[in-house]
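Engineer: Give me a model of this one.
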Amino acid sequence: MGTAVIDRYVTDLGARLQGSKKQVRDLLTETRDSLADATEAHVGRGLSEQEAQERAVEEFGPVREIANEYQAELAVAYGTRTLVWLAIVLPLMHMAWEYGRMLLIGPWQDFAAMPPAWYLFIAKANDLTSGIASGVALVTLVLGRVLARKYDSRRLAKIGAGVALTAVGAVFLGNVSIILATAHLDVARLAQSLPMTVASAITWIVIVRLGLLARRCLSCATIVA
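Structural biologist: A predicted model of the protein is given here:
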């Protein structure tokens, strides 16, 4: 049985969706299977193949409406994935960094001179940023599950995307602030041992990766009408 009408519908639908490639592929496969089943049923009732496909597509719904529904689902899923990464990776990254600093550099009092209060304030704020961002991501995940049945998934997707992007932005600014503060205080302190240099590079790779996930999350959510 030919599937020209169904193929065009599924192709058009897929071109409108953003999100996890696997989830998009699964949604399109489910759509194609549903349309094929509906087409077969209509053929069994006496319609021609072309008429049966057109009827199946018509009953399934306009591409724009279905794409909007699917995109909301994809946005929520992508937002959930991003928030999970934030909730797990940020505290682990911070703990690994602090352990490395204590092991390879030592506590603040081991320096020749105790850093000034303003520097310690920035350092403490930077330390708290990862924990707060992780906690906010976790709370957003929990509230999202609680409110999923009461609120429109489109709104939840946009909220999740906004939280993810804000959390990553806060962590990014915190790390930039401590680097600039260290350079202002004593630029020589930026010259770290090889292990700490590698740890710093990994930290920034993780931050950039989380930022890309958050940006993708926002993109998935904002194309939802």
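Engineer: C-alpha from now on. contacts and neighbour counts both.
Structural biologist: OK.
Engineer: So which residues of the chain form strands?
Structural biologist: Using DSSP state E, no strands are found in the chain.
Engineer: how about the helices in it?
Structural biologist: 4-15, 21-44, 49-60, 63-104, 117-147, 153-186, 194-222 (DSSP state H).
Engineer: can you list those in JSON lines and add mean neighbour count?
Structural biologist: JSON lines is the format used below for the helices of the chain (neighbours: other CA atoms under 10 Å):
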{"stretch": "helix 4-15", "mean neighbour count": "16"}
{"stretch": "helix 21-44", "mean neighbour count": "16"}
{"stretch": "helix 49-60", "mean neighbour count": "18"}
{"stretch": "helix 63-104", "mean neighbour count": "19"}
{"stretch": "helix 117-147", "mean neighbour count": "17"}
{"stretch": "helix 153-186", "mean neighbour count": "19"}
{"stretch": "helix 194-222", "mean neighbour count": "18"}
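Engineer: May I see those helices organised as TSV, with distance to D110 added?
Structural biologist: As requested, the helices of the chain are arranged in TSV below (distance: least, CA to CA, whole Å):
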stretch	distance to D110
helix 4-15	58
helix 21-44	50
helix 49-60	69
helix 63-104	10
helix 117-147	14
helix 153-186	15
helix 194-222	17
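Engineer: One more, please, to line up against the first structure:
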Amino acid sequence: MSAVGQDADPIEDYVTALEAALHGPSRDKARLVEEIRGGLCDTVAAHTGDGTPYRHAARRAVREFGTADELVPGCQRELTIAQARHTARTAALTVPFLIACWFLVRTAGPDPYWPLRLLAVHLAGVAAAAGLLAAATLAATGSPGRRLPTPRRLPLAVAWAGTTASLAMAVASVALVTASALAGDWTPMVLAGALTAASHGMVAASARACRRCARLPSATP
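Structural biologist: From the prediction side, this is the model:
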């Protein structure tokens, strides 16, 4: 389906404006925008089937759907929940694994630098609490929980829980690496440092995106 002449296609203009206004996980955003594009194209096809020229049919379809600004609030709420689930899933999967690694490093061999490792254990507890909140969020926003309204502040709470977990990961990693280096135990140092750095990057990036979504005016009802 193509527009006549050099004028812009009303459907593509509409979709472009919608894409620019929405924020959230790229896969969920692409799926949502594609569903709207498909609905518009189906409406256009119905109108052109009645003999209406394409450009008039496209403008009519856009009017029937409502402006992009009118669609954004509902779409953004859906994407904000999707981003909260993405952040929660990332934290819920990485935090327990890292806590297990830190525990193994903590209990490996004699430890003259126990204060640093004790700090890491306490920070692991902070990350564990964030992981529990993440798991609860997945349950609350999953298929069984969709019958209930999502708490208004939940996405922002998940964002800050992810941020807290990522910071705890980073500081705990520094503590473990320092203790391992002082003890001359390089294997756990490299393991803990590499795993925590990678996990910190994933959780921090997802939490940052979640904070952005949660603060958008259209993100909450």
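Engineer: Can you calculate the TM-score here?
Structural biologist: TM-score for the superposed chains, counting by TM-score structural alignment, normalised by the length of the second structure: 0.79, backed by 212 aligned residues with a CA RMSD of 3.0 Å.
Engineer: chain center to stretch 122-136 of the first structure, what's the gap?
Structural biologist: On the basis of CA atoms, centre = their mean, to the nearest Å, stretch 122-136 of the first structure sits 19 Å off its chain's mean C-alpha point.
Engineer: average gap between that stretch and the second structure?
Structural biologist: Compared with the second structure after fitting, stretch 122-136 of the first structure has a mean deviation of 2.3 Å; criterion: mean CA distance after the TM-score superposition for the first structure.
Engineer: tell me the residue furthest from the middle of the second structure?
Structural biologist: In the second structure, counting by CA atoms, centre = their mean, G51 sits farthest out from the average C-alpha position, at 44.4 Å.
Engineer: any idea how far S2 of the second structure is from that residue?
Structural biologist: 16 Å (CA to CA, to the nearest Å).
Engineer: S199 of the second structure now?
Structural biologist: 45 Å.
Engineer: List the contacts of the residue nearest the centre of the first structure.
Structural biologist: Nearest to the mean C-alpha position of the first structure, by CA atoms, centre = their mean, lies T82 at 3.0 Å. Residues in contact with T82 of the first structure (CA atoms under 8 Å, 6 or more residues apart in numbering) are 164, 210, 213-214, 217.
Engineer: Aligned counterpart of it in the second structure, please.
Structural biologist: Aligned by TM-score structural alignment, T82 of the first structure pairs with T87 of the second structure.
Engineer: Distance of its match relative to S199 of the second structure?
Structural biologist: Distance from T87 of the second structure to S199 of the second structure, by CA to CA: 12 Å.
Engineer: Over to R89 of the second structure?
Structural biologist: 12 Å.
Engineer: G66 of the second structure too?
Structural biologist: Going from G66 of the second structure to S199 of the second structure by CA to CA gives 42 Å.
Engineer: same question, G125 of the second structure
Structural biologist: G125 of the second structure is 16 Å from S199 of the second structure, by CA to CA.
Engineer: And stretch 104-120 of the first structure, what's buried?
Structural biologist: Residues Y119 are the ones in stretch 104-120 of the first structure that count as buried (16 or more other CA atoms under 10 Å).
Engineer: hmm, who's touching it?
Structural biologist: For stretch 104-120 of the first structure, contacts defined as CA under 8 Å, 6+ apart pick out 101, 178, 181-182, 185, 193, 196.
Engineer: Can you give me the end-to-end span of that stretch?
Structural biologist: 19 Å.
Engineer: Run the chain-centre distance for it.
Structural biologist: With CA atoms, centre = their mean, you get 36 Å for stretch 104-120 of the first structure.
Engineer: before we move on, what about stretch 78-98 of the second structure?
Structural biologist: Centroid separation for stretch 78-98 of the second structure versus its chain: 7 Å, with CA atoms, centre = their mean.
Engineer: Would you mind finding the match for N68 of the first structure in the second structure?
Structural biologist: Per TM-score structural alignment, N68 of the first structure is aligned with P73.
Engineer: Could I get the contacting residues of the closest residue to that match other than its chain neighbours?
Structural biologist: Computed as CA to CA, 6 or more residues apart in numbering, the closest residue to P73 of the second structure that is not its neighbour in sequence is S218, at 4.5 Å. Listed by CA under 8 Å, 6+ apart, the contact set of S218 of the second structure reads 72-74, 76-77.
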